[in-house]
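whatever this is, show me its structure:
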Amino acid sequence: MTTSPSHPDFAELVRVSARIGCLSFGGPAGQIALMHRELVEERGWISEDQYLHALNFCHLLPGPEAQQLAIWIGWKLHGIRGGLAAGLLFVIPGALVILALSMLYGAAAHLAWFAALFLGIKAAVLAIVVQAVLRLAGRALGTRFRKTAAVLSFVALFLFNAPFPLVVIGAGVIGWIAARWRPALLGLKGEAGSPPDTPRPWGYSVRAVLIGALAWAAPMVAILALLGRDHVLWRVGVFFSKLAVVTFGGAYAVLAYMAQQAVSAQHWLTAAEMADGLGLAETTPGPLIMVTQFVGYLAAFRSPTPFTPLVAGLLGAGLTTWVTFAPCFLWVFALAPWIERLERAQALKGALALVTSAIVGVIANLSAWFALQVLFHELRPVWGSLSLPVLASFDWRSGLIAAGSAWLIIARKWNIMRVLGLAAAGGWLLSLLP
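Below you'll find the predicted structure:
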């Protein structure tokens, strides 16, 4: 079978998708840039306009936009099997790496040298999250109205412990209304245009939703039948299934909600361990939201009955990965045929514009939460759910590494992997001091 350079055969798509999956370090920005270079610039499989339209479409969906973009490209080139191949190969390399690291962490988390390495990694992660706030704020806060939304979302989460889904949904509703009545508040220009005069692909989308939903739910049905609602695997599956529906704005947007729930409500791990997990995810290829697998592994590893800890951890990691990423295929396969119509939906653009603005406040809340956990050994409740640090408990080692990491990442533009490696070494060296 021969193909033109602009339309690869299936084997070539698989080979290049595997390469992208193994090299997709650097978070969404790096992953999206890698796919653009490999698929648009070097091979010409997708045009520039198609790539940008698809990227905008993926920003409308919950879940990791880079993986969904990979699914869409595979679907565009080879239909359902192409989307499955590209999407799975984008996730599998990173999933295997972080599973191995989670197993190592579960076995070695209480060793002194291991804790010393992660002292530095946690401090560097704080700098990385701050950089994410600054980057997103620069893109998303173009009007006073959108800046106000970011500030209010931060206040609602940090001071009043408002539910994350409520903040996101509220921002979306307000953005929807503003786009219809005062689009200038959001920086939108005029009407988005009329939808194309083509048949609506309802049948295709309904079949994709039904098949995708059945696949998504299958492991949960088995757990309910065999282990019941009280088992940790059921709680893990339900929690991360809900999370998969509200993860607009990228991984950082939902990490604060996930971390606070996993630490404070479910007690699956500590705040310091959550920061460790984020550090592991930063060092692996694939979506940053893969940190959910780390949480699922530890949750099941520590409540293994009736399995051994290792088997329970593997089941928890596998279940978490499935319920986190299976919905991505559902969204893309069901909505990809509608991409041109969604591009012209003014009210939907307005809703997502304000959600993105609110996400800045969400990530700022994550930064504040991590800063308190990483830089101080002791917090004191002051009002409601708000806790402030005891200044005497400041960890100067973490503060020094965090400040140095921020300078290297933000001012010097160092690669994240280099900074994490240097921070880990710094944490180990500083731990040797009295």
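
hey, let's count contacts and neighbours off CA atoms from now on
Fine.

mind checking how far the residue nearest the centre of the chain is from H231?
By Cα atoms, centre = their mean, the chain has its centre lying nearest to A251, at 2.1 Å. Counting by Cα to Cα, to the nearest Å, the gap from A251 to H231 is 27 Å.

again, but for L152
Distance from L152 to H231, by Cα to Cα: 37 Å.

kindly report the same for V14.
Applying Cα to Cα to V14 and H231 gives a distance of 38 Å.

just the strands in the chain please.
Counting by DSSP state E, residue ranges of the strands within the chain are 379-383, 386-389.

which of these is buried the deepest?
strand 386-389 (a mean of 15; mean count of other Cα atoms under 10 Å).

pull the residues that contact it.
If you take Cα atoms under 8 Å, 6 or more residues apart in numbering as the criterion, strand 386-389 is touched by 158-161, 372, 376, 378-382.

run the last query once more with 6 Å
Contacts with strand 386-389, where a contact means Cα atoms under 6 Å, 6 or more residues apart in numbering, come from 159, 379-381.

pick the one among those residues closest to L69.
L159 (35.5 Å; Cα to Cα).

so how far is I169 from V125?
V125 is 28 Å from I169, by Cα to Cα.

then L310?
Going from L310 to I169 by Cα to Cα gives 38 Å.

show me which of those two is the more surrounded one.
L310 (18 against 14; other Cα atoms under 10 Å).

A256 is nearest to which of the strands of the chain?
strand 386-389 (14.5 Å).

next one: that closest one to chain centre, how far?
Mean C-alpha position of strand 386-389 versus that of the full chain (Cα atoms, centre = their mean, to the nearest Å) differs by 26 Å.

another sequence for comparison is provided below:
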Amino acid sequence: MSRPPDAPGPNAHGISLAQATVVWARIAAQSFGGPAGQIALMHRVLVDEKRWISEERFLHALNYCMLLPGPEAQQLATYVGWLLHGTRGGLIAGSLFVLPGFLAILALSVAYVRYRETALAEALLFGLKAAVLAIVLEAVLRIGRRTLKHPALWGLAALAFGALFFFGVPFPWVIVTAGVVGYWGSRVRPAIFRLHGHAAPSAGPAPLLTAAHAAREAPSWRRTLRVLALGVACWFGPLLLVGTLLGFSTVYWQQAVFFSQMAVVTFGGAYAVLAYVAQQAVETHGWLRPGEMLNGLGMAETTPGPLIQVVQYVAFLGAYRDPGPLAPLAAGLLASLVATWATYAPCFVWIFAGAPYIERLRGHVALSGALTAITAAVVGVILNLSLWFALHTLFERVEALRWGALALDVPVWSSINPAAAVLALLAGLALVRGRWGTLPTLAAATLTGAAYQLLVRAQ
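Alright, predicted model coming up:
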């Protein structure tokens, strides 16, 4: 694999792999707040503090990662790690970004199955669910303000919401359709589907790795095919081994297939796909009980790492309740590994295969249009997720209404929980009006809800 003749040699920037590993571990341990907070953290450390990478190169990598399925923050870390130290650097940066969240959610999942039926655990989860509902609703407002810059994009968001909420159209079809609309729409009305937003260049000393540095490896079909072949083998090899040893009818293989499929359609971040995951996990596979997805989302919100790590909790509960030949806790651990591997292995494939082509992709107007349309549809997807969560948080009973193609969940109004509604409202005001962060809001709502529940029980 050759470099362009004007490219600097490996590690010409003077940043050692050991030095970078320490920084990636630091970023991983502090990566709270979802993708927006994680990207902001990486920008502060890599661009402003360490001066390792230029603003232009950072945005260049971010634009590419936003075009991909999967968690963009983890992929951005993988890309910058690859840019600094090649494949080893990318593997270290991307893996460390996931590790703290994996360990934290594993511990919380074990605690959940052991202690969820205690009075204290139920009280804590009551407040946590209300706060998570407020966080998801705030995400609709935040992403909508940033994304919907034209009435046509508002229309796409509304159509995406209607297709999901009223007709139960599968999530991947919504995303694919939006991408096609944006791809062709950008050719007819490019002004509507133009991506918005660039940060201003940062002041200070010149970065060690600037936009003038060429990609570490020149793109070629031979290299791309080799990376894809090796990547797919690493992706499916361990999953096939689990299926072979434990059986292709077990929950482990079902989860391997499901989360692998999910990994290639998770455009728009974790919020966009959570409704799809929750619906499948509760209604199709029976891995979760209604309302339990909110508990997992609360875990993911309060731990470092990508929000999509909630899939680990989903897999853990599904295998714990249907362990097959394994002990329940061992089954949960194996399922956690399977879900995490199926979710993140393709992320490394996208980066290592596609990074050398970034310069060509970045200026592609039609691809930018597809991303803009997908992002607009994601607003409708998140709104659907918000209402789904609201129904199962604020009401004890929800009934399914079916009328031809119409498929609608309707709450039983007499089963409303006023305390949960008030707590969710207060959490929403703290986020939107008070501008509280995610962690303070979660902590305050959880403690308030727990105090209320324990007080009611004591009476």
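
now the TM-score, please.
Remark: TM-score between the superposed chains equals 0.95 [TM-score structural alignment, normalised by the length of structure 1]; 425 aligned residues with a Cα RMSD of 1.7 Å.

what do we get in structure 2 for M290 of structure 1?
Counting by TM-score structural alignment, M290 of structure 1 lines up with Q309 in structure 2.

and for D230 of structure 1?
D230 of structure 1 maps onto S249 in structure 2, by TM-score structural alignment.

got the contact list for G305 of structure 2?
Counting by Cα under 6 Å, 6+ apart, G305 of structure 2 makes contact with 31, 98, 101.

let's go with 10 Å and repeat that
Applying Cα atoms under 10 Å, 6 or more residues apart in numbering, we find G305 of structure 2 in contact with 27-35, 38, 71, 73-74, 96-102, 104.

can you give me the separation between A402 of structure 1 and G384 of structure 1?
In terms of Cα to Cα, A402 of structure 1 sits 29 Å off from G384 of structure 1.

more crowded one of the two?
A402 (25 against 9).

report the separation between the more buried one and R207 of structure 1.
With Cα to Cα as the criterion, A402 of structure 1 and R207 of structure 1 are 49 Å apart.

and A124 of structure 1, by the same measure?
Going from A124 of structure 1 to R207 of structure 1 by Cα to Cα gives 45 Å.

trace E41 of structure 1 over to structure 2, please.
That one, E41 of structure 1, aligns with D48 by TM-score structural alignment.

now P389 of structure 1
In structure 2, P389 of structure 1 lands on P411 (TM-score structural alignment).

longest helix in structure 1, please.
The residue-count maximum for a helix in structure 1 (DSSP state H) belongs to helix 65-108.

could you give the residue range in structure 2 aligned to that one?
Counting by TM-score structural alignment, helix 65-108 of structure 1 sits on residues 72-115 of structure 2.

with structure 1 overlaid, how far apart is the matching stretch on average?
Superposed on structure 1, stretch 72-115 of structure 2 shows a mean distance of 0.5 Å to its aligned residues (mean Cα distance after the TM-score superposition for structure 1).

so which of the contacts of strand 386-389 of structure 1 comes closest to V419 of structure 1?
Distances from V419 of structure 1 to these, taken by Cα to Cα, are shortest for L379, at 27.9 Å.

which residue in structure 2 aligns with that closest one?
With TM-score structural alignment as the criterion, L379 of structure 1 lines up with V398 in structure 2.

residue contacts, whichever residue in structure 1 pairs up with V188 of structure 2?
Correspondence of V188 of structure 2 to structure 1, assessed by TM-score structural alignment: W181. W181 of structure 1 makes contact with 175, 347, according to Cα under 10 Å, 6+ apart.

what separation is there between W181 of structure 1 and E38 of structure 1?
41 Å.

tell me which of A124 and R207 of structure 1 has more neighbours.
A124 (32 against 13).

looks like that one contacts A403 (just checking).
Yes: at 8.4 Å, A124 of structure 1 counts as touching A403 under the criterion of Cα atoms under 10 Å.

where's the aligned partner of G179 of structure 2 in structure 1 relative to E273 of structure 1, distance?
Residue pairing (TM-score structural alignment): G179 of structure 2 is matched to G172 of structure 1. Note on G172 of structure 1: its distance to E273 of structure 1, by Cα to Cα, is 32 Å.

next one: D49 of structure 1
According to Cα to Cα, D49 of structure 1 stands 42 Å off from E273 of structure 1.

which one's more surrounded, these two?
E273 (21 against 10).

to which residue of structure 2 is the more buried one aligned?
So, by TM-score structural alignment, E273 of structure 1 is matched to E292.

if I pick that match, what's in contact with it?
Counting by Cα under 10 Å, 6+ apart, E292 of structure 2 touches 125, 129, 278, 282, 298, 313-314, 317, 389, 392-393.

and L425 of structure 2, by the same measure?
Residues near L425 of structure 2 by Cα under 10 Å, 6+ apart: 130-131, 133-134, 419, 431.

in JSON lines: those, plus distance to H364 of structure 2.
JSON lines is the format used below for those (distance: Cα to Cα, whole Å):
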{"residue": "A130", "distance to H364 of structure 2": "42"}
{"residue": "A131", "distance to H364 of structure 2": "40"}
{"residue": "L133", "distance to H364 of structure 2": "37"}
{"residue": "A134", "distance to H364 of structure 2": "37"}
{"residue": "A419", "distance to H364 of structure 2": "50"}
{"residue": "L431", "distance to H364 of structure 2": "37"}
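
that older thread, quick one: which of the strands of structure 1 is nearest I80 of structure 1?
strand 386-389 (47.5 Å).

tell me the mean distance between that closest one and structure 2 once they are aligned.
Comparison of strand 386-389 of structure 1 with structure 2 after fitting gives an average deviation of 1.1 Å (mean Cα distance after the TM-score superposition for structure 1).

if I look at the aligned partner of L159 of structure 1 in structure 2, how far off is W388 of structure 2?
In structure 2, the residue paired with L159 of structure 1 according to TM-score structural alignment is F166. As judged by Cα to Cα, F166 of structure 2 and W388 of structure 2 stand 12 Å apart.
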